[in-house]
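1. generate coordinates for the sequence data below:
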Amino acid sequence: MSDDTRDRALDALHVCEQVSTGCTVAMAAIGGMAPEIHLALDCADVCAAAHRVLARGEGGDAATVAGILDAAVRASEASAAACGAHADHHEHCRRHAEAARACVEAVTAFRTTL
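-> A predicted model of the protein is given here:
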């Protein structure tokens, strides 16, 4: 397992959680974006959980680690698609979609090392 690849995944998960949370707050202030808010909250929560599990290092249950990483990729993909549709007129959605896509890339790269 590459420590560099793991570190990139950890960083991407953390950034995605933070940016997703910020986007959620901004979307709530705008109103009328309930589906996107739900996906962003899922993304933030799953990325935070994946970050905690991955940060523990080796020694955990491999299936649990793989499962939470797969869930983070799925949640990030869904949220990136939803917010990406609003990226041209909401800066917070643009930043969120970018962070979620970067998370997908970093986590997928790490996942292949398991």
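2. please count neighbours and contacts with C-alpha atoms only from this point.
-> Noted.
3. which parts of the chain are helices?
-> Taking DSSP state H as the test, the helices found in the chain are 3-30, 34-55, 62-84, 91-111.
4. as TSV, those helices with mean neighbour count would be great.
-> Output for those, formatted as TSV (neighbours: other C-alpha atoms under 10 Å):
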stretch	mean neighbour count
helix 3-30	20
helix 34-55	21
helix 62-84	20
helix 91-111	22
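5. quick one: the residue lying farthest from the centre of the chain from residue 13, how far?
-> Most distant from the centre of the chain: residue 59, at 23.3 Å, with distances by C-alpha atoms, centre = their mean. In this view, residue 59 and residue 13 are 20 Å apart by C-alpha to C-alpha, to the nearest Å.
6. and residue 27, by the same measure?
-> Counting by C-alpha to C-alpha, the separation of residue 27 from residue 13 is 21 Å.
7. do residue 63 as well
-> From residue 63 over to residue 13 the distance is 19 Å, taken as C-alpha to C-alpha.
8. equivalent analysis for residue 41, please.
-> From residue 41 to residue 13 the distance is 14 Å (C-alpha to C-alpha).
9. again, but for residue 65
-> Taking C-alpha to C-alpha as the measure, residue 65 falls 14 Å from residue 13.
10. also this sequence, please, to line up against the first:
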Amino acid sequence: MSHDVLEAAGVTTPAAVVEILHEAERASTACASAMVGAGGMEREVLLALDCADLCSAAARVLGRRHGDEAVARAAVEAAMLACEASSAACGAHAGHHEHCRRHSEITRDAAALLREQGGG
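-> As a prediction, the model looks like this:
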């Protein structure tokens, strides 16, 4: 999503935040799919799917003008917590699975940016 599109729509959320949420969603979905194929990582799959869903929801909320700051903060907080949990879980497999390494890095970066933007 381009910064110009967000600005023209009156969205005040930095474009980098919306973009990293979309990136975390894609990485989480891809990693969950790969883990299902590998088998034996049910907890990690569930955390990755939670992360994908919460990042997607937060990106949608933050990618538009919002009327309730508390709702926006809650969306950011939920996505940040999901990113942290999923990053930690997949990080434990980063040495064995490239998809886990990349997913862990992206969600760690997303959580850090969300925290920096005031998510907790």
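11. what sits against residue 93 of the first structure?
-> 23, 83-84, 86-87 (C-alpha atoms under 8 Å, 6 or more residues apart in numbering).
12. repeat that with 10 Å
-> Residue 93 of the first structure makes contact with 19-20, 22-24, 26-27, 36, 40, 79-80, 82-87, 99 under the criterion C-alpha atoms under 10 Å, 6 or more residues apart in numbering.
13. mind telling me what it corresponds to in the second structure?
-> Superposed on the second structure with TM-score structural alignment, residue 93 of the first structure falls opposite residue 100.
14. so how far is residue 57 of the first structure from the spatially closest residue to residue 95 of the first structure that is not a sequence neighbour?
-> Closest residue in space to residue 95 of the first structure, ignoring its immediate chain neighbours: residue 19 at 7.1 Å, by C-alpha to C-alpha, 6 or more residues apart in numbering. For residue 19 of the first structure, the distance to residue 57 of the first structure (C-alpha to C-alpha) stands at 24 Å.
15. again, but for residue 17 of the first structure
-> The spacing between residue 17 of the first structure and residue 57 of the first structure, counted by C-alpha to C-alpha, is 19 Å.
16. follow-up on the earlier one: overlap in contacts, residue 65 and residue 13 of the first structure.
-> Common contacts of residue 65 of the first structure and residue 13 (C-alpha under 10 Å, 6+ apart): 50, 54.
17. isn't residue 6 of the first structure right next to residue 69, touching?
-> No - assessed by C-alpha atoms under 10 Å, residue 6 of the first structure is found out of contact with residue 69, at 11.5 Å.
18. any common contacting residues for those two?
-> Common contact partners of residue 6 of the first structure and residue 69 (C-alpha under 10 Å, 6+ apart): 54, 107, 110-111.
19. residues in contact with the aligned partner of residue 44 of the first structure in the second structure?
-> Applying TM-score structural alignment, one finds that residue 44 of the first structure aligns to residue 52 in the second structure. Shown in contact with residue 52 of the second structure (C-alpha under 10 Å, 6+ apart): 21-30, 32, 46, 58, 79, 82-83, 86, 107.
20. disregarding residues adjacent in the polypeptide, which is nearest to residue 52 of the second structure?
-> Nearest residue to residue 52 of the second structure in three dimensions, chain neighbours excluded: residue 25, at 4.1 Å (C-alpha to C-alpha, 6+ apart).
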